[in-house]
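Student: A predicted structure for the sequence below; I have some questions about it.
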Amino acid sequence: MPFTIQEKPDGLTFKIRVQPRSSRNQVAGIYGDALKINLTAPPVDNAANKACGAFLAKLLSVPKSSVTIVSGHTGRNKQVMVRCPKSGGGRDFIKKAIMAWVSA
């Protein structure tokens, strides 16, 4: 199944695969139907989840509070929601930025 971004009333959701304890924070391409993200944070005490939200928020130029892990809090496979309004063009910008990571 290919990588997809789902539109919800309050934002966009997509799947990620997190690799904690990496040498640097980076988007590392596609892993199955998910976006692979390498993080330097360890997978203990919610550190990797917090680092993941902060990293994605920085890349997408949105507040940290706009990025939420919807499911997969204790595993490597997660579903993320980026809260953004349908109007104003912000949603299109975020979709294009995410798809640029997929094709890179």
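Tutor: Nice, thanks for sending it over. Because the structure is a prediction, the values reported are computed rather than measured.

Student: can we go C-alpha only for contacts and neighbour counts from here?
Tutor: Fine.

Student: need the next SSE after the helix or strand encompassing residue 48, C-terminal direction.
Tutor: Using DSSP states H and E, residue 48 sits within helix 47-60. Per DSSP H and E, the first helix or strand lying C-terminal to helix 47-60 is strand 67-71.

Student: want to compare, so here's the second one:
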Amino acid sequence: MAAKKRQKVDVPVATPRKSTSDAFFYWDADTLVLNILGKPSAKQDVIGKVKGNQLKISVTAAPVAAKATEHMVRFLAKEFGVAYADIEVVFGHMNVNKQLRIKSPKRLPSVITQSVSA
């Protein structure tokens, strides 16, 4: 029996717009990877400014049993025009430092569009 010859396939790889070590976001194909600094128990839900390599997101929910993270994901789903299920919390369910993966966002907040053009 002859051995099958493996074929080399070139897979396109998304290149981040900035280095992932100093950017608060990068693209992985059509998925936006976002580093978050969360602020629970805020007066209003709002996307804030960039702080180092994180984007500050304030939410009104209290930090009890990861409810603030769940509320944040629901808020961001509306802001990015995606379904709740299209956002994955990679780490930080019960921490202010989080990383989210947002599949095929339909809209981008101005803080991201300004960073892309800069």
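Tutor: Happy to help now that I have it. The structure presented is a predicted model; accordingly, all values stated were derived computationally and were not measured.

Student: where does the TM-score land?
Tutor: Put the two chains on top of each other and the TM-score (TM-score structural alignment, normalised by the length of structure 1) is 0.78; 94 aligned residues with a Cα RMSD of 2.1 Å.

Student: picking up where we left off before, which strands and helices lie in contact with the helix holding residue 48 of structure 1?
Tutor: Judged by 3 or more Cα pairs under 8 Å, 6 or more residues apart in numbering; DSSP states H and E, helix 47-60 of structure 1 is in contact with strand 67-71.

Student: distance between the ends of stretch 42-53 of structure 1?
Tutor: 14 Å (Cα to Cα, to the nearest Å).

Student: just stretch 22-37 of structure 1 next, same as before
Tutor: 9 Å.

Student: repeat for stretch 87-98 of structure 2
Tutor: End to end - Cα to Cα - stretch 87-98 of structure 2 spans 12 Å.

Student: okay, it sits on what stretch of structure 1?
Tutor: Using TM-score structural alignment, the residues of structure 1 aligned to stretch 87-98 of structure 2 are 67-78.

Student: for that stretch, which positions count as buried?
Tutor: 67, 68, 69, 76, 77, 78 (16 or more other Cα atoms under 10 Å).

Student: quick one: residue 91 of structure 1 and residue 84 touch, right?
Tutor: Yes: counting by Cα atoms under 8 Å, residue 84 is a contact partner of residue 91 of structure 1 at 5.9 Å.

Student: which residues are common contacts for these two?
Tutor: By Cα atoms under 8 Å, 6 or more residues apart in numbering, residue 91 of structure 1 and residue 84 have these common neighbours: 11, 12.

Student: mean per-residue distance, the strand ranked longest in structure 1 versus structure 2.
Tutor: In structure 1, with assignment by DSSP state E, the single longest strand is strand 11-19. Superposing on structure 2 places strand 11-19 of structure 1 at an average distance of 0.8 Å from its equivalents, by mean Cα distance after the TM-score superposition for structure 1.
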